[in-house]
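> Predicted model and sequence below, questions to follow.
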Amino acid sequence: MFTTVISTVKIPNMSGNANKYPSRVSVVDPDDRPPNQPCEREEYEKKQRKQRAELILAQHDLLIRYAVENQLSIPQTRQYFRKVALGIPTAPVIKNWFPN
């Protein structure tokens, strides 16, 4: 009733091309790492705060939970997380939403 066809297509070996074409070198050298910058962690934390605020804004149940736990209205809570998501400095009125 049904027939199964097994393909006999050979997958090309792409790993051997570096030996054939020596002018094609990798752009990223694993030994050439950028220097550690002191603000790298701060930038990462800012990015994480923004992403988490966007997540809370997208999920209404989380937004309502933070509003109830912090005794704020839903519009006030939404306004706070919008400011955080946009990177606008705000007073920390919502507690325990991002670990310090």
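Everything's here; your move.

> Going by C-alpha atoms from here, please, whenever you check contacts or count neighbours.
OK.

> Residue 44: neighbouring residues, count only.
11 (other Cα atoms under 10 Å).

> Show me which positions of the helix or strand where it lies end up buried.
If you go by DSSP states H and E, residue 44 is part of helix 40-58. By neighbour count with 16 or more other Cα atoms under 10 Å, helix 40-58 contains the buried residues 49-50, 52-54, 56-57.

> Redo those as CSV? Include distance to residue 76.
Compiled in CSV, the buried residues of helix 40-58 are given as follows (distance: Cα to Cα, whole Å):
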residue, distance to residue 76
49, 18
50, 17
52, 17
53, 14
54, 15
56, 13
57, 12
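
> What residues does residue 81 make contact with?
Listed by Cα atoms under 8 Å, 6 or more residues apart in numbering, the contact partners of residue 81 are 53-54, 56-57.

> ok, so of these, who is nearest residue 19?
For those, the minimum distance to residue 19 (Cα to Cα) is 46.5 Å, reached by residue 54.

> also this one, for the comparison:
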Amino acid sequence: MAYLYTKNGRPLEQSGDRLYSRSGQYLGRISNGRVYNPAGQYAGTVVGDRIVYRATDSATLSGPSYSINHVGIARINAVPAAILGDEPAFPD
């Protein structure tokens, strides 16, 4: 398991190509450095250990995916990052 963060520092859990929120909710699948929500729509781009929403990448699509929710994680927020892009619209 790996841990990623949103642009504003909210912790996320990566398990294989699956991404989960701090509360354990399934957020989507990571493919080619991009995150796609369960419906297959673009949700963010992986930049180092951060996920940011970039309008330039938002035209990409993927197939739908599903997964059961995970047990939540107990991690504190990281410091917000000064990188190009917006905070992704992930539930906490």
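Arrived safely, thanks for sending. From a predicted model like this one, the values you see are computed outputs, not experimental measurements.

> Could I get the TM-score for this pair?
Superposed pair, TM-score by TM-score structural alignment, normalised by the length of structure 2: 0.26. Supporting alignment: 43 aligned residues with a Cα RMSD of 4.2 Å.

> picking that back up, right, and the helix or strand after the helix holding residue 44 of structure 1?
As assigned by DSSP H and E, the chain's next helix or strand after helix 40-58 of structure 1 is helix 60-69.

> Which elements pack onto that next one?
helix 40-58, helix 74-86 (3 or more Cα pairs under 8 Å, 6 or more residues apart in numbering; DSSP states H and E).

> Out of these, which is closest to residue 67 of structure 1?
It is, among the helices and strands packed on helix 60-69 of structure 1 and with distance given as Cα to Cα, helix 74-86, at 5.5 Å.

> Return the angle between stretch directions for the closest one and helix 40-58.
140 degrees (axes from the mean of the first three to the mean of the last three Cα atoms, to 10 degrees).

> Name the residues of helix 74-86 of structure 1 that are buried.
Within helix 74-86 of structure 1, judged by 16+ other Cα under 10 Å, the buried ones are 74, 77-78, 80-82, 84-85.

> Could you do stretch 57-64 of structure 1 as well?
Applying 16+ other Cα under 10 Å to stretch 57-64 of structure 1 flags 57, 63-64 as buried.

> about what we covered before: tell me the one of the buried residues of helix 74-86 of structure 1 nearest residue 17 of structure 1?
Nearest to residue 17 of structure 1, judged by Cα to Cα, of the buried residues of helix 74-86 of structure 1 is residue 85 at 44.8 Å.

> That closest one reaches residue 54, doesn't it?
Yes. With contacts counted by Cα atoms under 8 Å, residue 85 of structure 1 reaches residue 54, the gap being 5.8 Å.
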